Each structure stands twice: as C-alpha cells, then as structure tokens.
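> Below are the sequence and a predicted model; questions follow.
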Amino acid sequence: MPELLNVLFKSFWVGCAAFGFGILFNVPKKYLAVVWLGGAIVGFIKFSVLLYISSSIILATFLAALVVGIYSVIIAYVRNEPPMIFAIPPVIPLVPGAFAYRTMYGLIKLTGNVDAEFSRTLSETVRNGALTLFIIMSFTIGVIIPYEIGKEISRKIN
C-alpha cells in the first residue's frame, strides 16, 4: 500500500510538471486539465511499471509514452485538435535530466588529466549516455507510433 501511495504521489507531481509545460507551450486554457491528466497517466504508468513489472527505465518510459500517445490521439479526435497538443507536454517530464547531466559531467572529467579513475569514469559516462539516448528514443517512438497509426486510420476513413 505505501508503494501505491508513493506512485500516486509521483503521478500527481508529473501531472503538475506536464501542466506547467502546457502553459509554457501555450496550450489553450480549456485543455490544461487534459494535459495534467496525461501527465498523471505518464507518471502512473512509468512508476507502476518500474515498481511492479520491470526495473527497466527504458521499458517503463516507452510504455508510458505509448499510453499517453494513444490517449492524446483519442482526445485529439474527440476535440478536433492536433494530437501533439495533448502528447508533448506530458512526455517532457520523461526527459532523463539526471542521466544527461551525469553524461556531460563525465565528459568534462574525461577531458582532464588521465588518472586511475579514467576507466571507471569512462564506463559510467558511456552507460549514462546510452541510457539518456535510449530513454529519449523510447519516449519519442512511444508517442509517434499511435500518432502515425491514427493518421493512417483517419486517412482510410476519409
């Protein structure tokens, strides 16, 4: 039970971050609640998958982005708006800032003197860089797949 409460708490704050990015990207005021809900869904899926299904942050990010991509396509169809209005602000909190920071910090350390810590720093930097790259690719692909499928379905309907 405390784990579920923790997931709900984190989901609430991811929704708040999505709300803030919705304001930053000039999402119409009438859709900000929908953006907040999309962010909360992203947070819930990501942290639930990490806690209960897999410890892979890449898989959790992909599934969260895929679900919010489907959500955004459905909401966009119902409200007759572009899906990216509802998809982009909720996935921005998925950006792996800590891993990107550690990658850049490691690269800066590698430009200094070569010492006994060089090989450890190199391996950590490569690991953090790879995680950053794959997390960004996973949420990009997770949002694009429903969008492209939705375009294809609407093209066949019309």
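On my side now, so go ahead.
> Could you use CA atoms for every contact and neighbour count after this?
Will do.
> Buried residues of stretch 49-66, list them for me.
For stretch 49-66, the neighbour count (16 or more other CA atoms under 10 Å) marks 49-50, 57-66 as buried.
> Other residues contacting it?
With CA atoms under 8 Å, 6 or more residues apart in numbering as the test, stretch 49-66 has contacts from 3, 41-43, 45-47, 91, 94, 131, 134-135, 138-143, 145-146.
> on that earlier part again, specify which member of the buried residues of stretch 49-66 is nearest to Gly15.
Gly15 lies nearest to Ala64 out of these, by CA to CA, at 12.8 Å.
> how near is that closest one to Glu152?
Distance of Ala64 to Glu152, given as CA to CA, to the nearest Å: 22 Å.
> try it against this one:
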Amino acid sequence: MEEIFLAFIASLCPGIMYNVARKNLLWVGLAGMFGWITYASMLEYSGNVVFSSFLGAVVVGLYSESVARLRKAPAMVFSIPGIFPLVPGIAIYNSTQYIAENNLSKAANTGIEAISCAGAIACGILMTSAVFRIVKKRKKLKLYRKV
C-alpha cells in the first residue's frame, strides 16, 4: 500500500514541476499509480523486470490517452509524469557503482537491464499512442466517406 501511495506522489511531483493545470494533477498522480500497480503485480507474477516495465508503460499510455480525451488535454500531460515511477533509476545507479568498483560483469548486467527497461517503457508508450492515432484517423476517414 505504501508503494502505491509513493508512486502517486512520484507522478504528482513532476506534474507540479511541469506546471500541469491543478484540475489535472489528481489524474496525473493516478497515471503513475496505475502504472506502478501493473508493474509490481506483473513483476511478482512473472519475475521479468523488462516485461513488467513494458506492461506498466502500456497501462500508463492507455490511461493517458483515455483521460486526455475526457479532460481535453494533451496525452503527454499524463504520460510523462506517469512513467516516472517506472524509470529504472536504481539499476542505472547500481551499474555506475559497479563500474566505479571495477566489477564490469555486474555493471554490464545491470546496465543492459536498465537500458532494456527504458526501451520497454518507450515502446509501451509509443505503441499505445500509435494505436490511438490509428483509431482516430480511421474514425475521421469513416466520417468523410459518409459525407
């Protein structure tokens, strides 16, 4: 329960920092919270950090695109702060620490894991926004064909 609240705060603070409108701050925090719930549950279920990061980012992307239409705001307002709890900061820190300790095999392992998680987050957000754009274009094309 603590982690869920901290994920909410971890998304809310960047929202404040990026001057998100007050009416959208609650929704920004919920984006990070839902992404973290998905990440944590999938990590417990599968044990795969990269896959869990990907699914967490997909949930953040779906939530952001949906709420953006309801709140009449850009989806990036919700997705950028929403992925902050998913960012693999500890893996990057550990990789840097292992490099400083000259433990290159552990540094490579944690570095590759961190880069993979970052790529999975980017792909998750990219895929959901692409799907929403394709659906939106198809709806527009159907409207033009009816006219």
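Yes, it's here. These figures come from a predicted structure and were not determined experimentally.
> coming back round to it: which members of the contacts of stretch 49-66 of the first structure are positioned in helices?
Residues of the contacts of stretch 49-66 of the first structure located in helices (DSSP state H): 3, 41-43, 45-47, 91, 131, 134-135, 138-143, 145-146.
> Show me where the second structure has its helices.
Taking DSSP H as the criterion, the second structure carries its helices at 2-17, 22-46, 49-71, 76-82, 89-100, 104-146.
> so what's the residue nearest the centre of the second structure up against?
With distances taken as CA atoms, centre = their mean, Ile83 lies nearest the centre of the second structure, 3.0 Å away. Residues counted as contacts of Ile83 of the second structure (CA under 8 Å, 6+ apart) are 11, 31-32, 35, 57, 60, 121.
> Please, a PyMOL command that selects the buried ones among these?
Command for PyMOL that selects the buried part of the contacts of Ile83 of the second structure, burial taken from 16+ other CA under 10 Å:
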select buried, resi 11+31+32+35+57+60+121
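> Among the contacts of Ile83 of the second structure, which one sits closest to Ile4 of the second structure?
Gly32 (8.8 Å).
> Residue in the first structure paired with that closest one?
Residue pairing (TM-score structural alignment): Gly32 of the second structure is matched to Gly39 of the first structure.
> rewinding a little: the residue nearest to the centre of the second structure -> the first structure?
Under the alignment (TM-score structural alignment), Ile83 of the second structure pairs with Val91 of the first structure.
> how distant is stretch 100-117 of the second structure from the center of its chain?
Distance, stretch centre to chain centre, for stretch 100-117 of the second structure: 22 Å (CA atoms, centre = their mean, to the nearest Å).
> What residues sit buried inside it?
Residues of stretch 100-117 of the second structure classed as buried by neighbour count (16+ other CA under 10 Å): 107, 110-111, 113-114, 116-117.
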